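J.: Starting from these lines, generate the structure:
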Amino acid sequence: MTELQSLKKRLDALEILVRKQNVLIGKTGQGMLAMQLDKQKSDLSHMPGSVADPAAGSAHAATDEDLVQLVAELQGELNNIEERSIRRMANAGKSSAKEAIAPMLNADGDVPLQTDEWFPKTVGDFESIPTNNLFRLAKFYERMPLSGKEQEKYEQYLDGKIESMKVTDSTDEDIAAEMKNYSPDQIDDIFNDVARYLGLPARRGVHEW
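T.: As a prediction, this is how the structure comes out:
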């Protein structure tokens, strides 16, 4: 097996694992990774089987470097998946109100900071989390959709019209208006979905897994 074939095999395997976990590559400007992967695969289908082929030239060498970079990026995402699994396992056995919650990485690999007031520090904090902070937490982990106002701001960010956009920066007034669109049962469902994402055993309602 040539080096190029080996790289392609690794790339395919990593891509499958990442897609199974619904991982999104966005923070480093790689939000269009799927399109790039398709392009790389298309280029590979027109390349000779050996990287040492004298006809390959410098253009093929550059393509190989791109493949190595993509493999490295995908490996980084797999590392994030593993880190999430470790933190979920740490949270799974916590039921005492005073036990600290292991902060979870979101899809972009970001972790809540100690100064982020919306992130519950203990199991007790999570169980009694105010709905406005629950919404911030759920949006940080993509457990609920953005509001219309947040979606508009996000599109402005993608278009380069604003420098930054954090879903957790929504005001209490905006969240209070959004809360009117959700029933108590729906809010409980959001709480349970976030709890499952974090690996916490806490649940609201009855007969919830």
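
J.: From here on, just use CA atoms for contacts and neighbour counts.
T.: OK.

J.: who's in contact with stretch 174-181?
T.: With C-alpha atoms under 8 Å, 6 or more residues apart in numbering as the contact definition, stretch 174-181 has outside contacts at 132, 135, 147.

J.: One more sequence to fold, the one below, so I can look at both together:
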Amino acid sequence: MSGELEHLKKEVAKLNEIVKRQSMLISRTGQNVLEMQVSKQKHDVSKFGSSKGGSKGYSDSDLATNEDLIQLVGELQGQLDNMEDRSIRRIINSTKTAPDDIVAPIPNADSDILDAKDGLYPSTVKEFEDLTDLKLFKIAKFYELIPPSAKEEEEFEKYLEGKVENFHINDIPDEELQKQLFNYKKDQLDDLFNDLARYLGLRSRRNNDTW
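T.: Predicted coordinates for the structure are as follows:
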């Protein structure tokens, strides 16, 4: 028991270190982007001042405004908060080993969370380990662990063009997903299960010869 606890402590320490590195990376990225924006703005102002007789049209909209920079910082901070939230929840999930242990929901890249009450996301470790192939496939789609099909890409393009109001992976009919599932062999589904387990921070695996 003490050995298991020591192992969990080491895993938590490793995950904490990953969170720190990710936070520093995003902070540096935000700083570099802001420095590039300011540098470009100074360059544009310098060009504008050296131009003669207004030979080139120029407007204030060509300059990065304070609102632009504030929005950029806000977006970067939002990404950082989302990444930190995912990391914390993964750390929690890494300690769940008993069948009845509750699994913390993990946000996807868009900060969306699957609700266990909807019957898709597993609420316990046992429910995760007993996932059907279809549920496994749908959850993996939600976390973008599976490339979108041609039809899904087409629907997403329609959403971006404003031709459809909503596009959600859960709206894909089960019949369509079953057709995609037909192309997956058992070992591929086992690999997908393991990929999902790693994404969620769970220690469950479908075979023992994998990390």
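
J.: Could you export the contacts of stretch 174-181 of structure 1 to TSV, including columns for neighbour count?
T.: Formatted as TSV, the entries for the contacts of stretch 174-181 of structure 1 read as follows, by neighbours: other C-alpha atoms under 10 Å:
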residue	neighbour count
132	20
135	29
147	16
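
J.: Output those as JSON lines; include the columns distance to residue 77 of structure 1 and secondary structure.
T.: Below are the contacts of stretch 174-181 of structure 1 laid out as JSON lines (distance: C-alpha to C-alpha, whole Å; DSSP: H, G, I helix; E, B strand; the rest coil):
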{"residue": "132", "distance to residue 77 of structure 1": "30", "secondary structure": "helix"}
{"residue": "135", "distance to residue 77 of structure 1": "25", "secondary structure": "helix"}
{"residue": "147", "distance to residue 77 of structure 1": "27", "secondary structure": "coil"}
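
J.: any idea which element the aligned partner of residue 84 of structure 1 in structure 2 lies in?
T.: In the superposition onto structure 2, residue 84 of structure 1 corresponds to residue 86 when matched by TM-score structural alignment. Following DSSP states H and E, one finds residue 86 of structure 2 within helix 66-93.

J.: next SSE after that helix?
T.: Beyond helix 66-93 of structure 2 on the C-terminal side, the first helix or strand identified by DSSP H and E is helix 125-129.

J.: Where in structure 1 does that following helix align, residue-wise?
T.: Alignment of helix 125-129 of structure 2 against structure 1: residues 123-127, by TM-score structural alignment.

J.: which residue is nearest the centroid of structure 1?
T.: With the centre of structure 1 defined as its mean C-alpha position, the nearest residue by C-alpha atoms, centre = their mean is residue 107, 0.7 Å away.

J.: so what corresponds to that one in structure 2?
T.: In structure 2, residue 107 of structure 1 lands on residue 109 (TM-score structural alignment).

J.: same deal with residue 152 of structure 1?
T.: Per TM-score structural alignment, the equivalent position to residue 152 of structure 1 in structure 2 is residue 154.

J.: I'm done for today, thanks for sticking with me.
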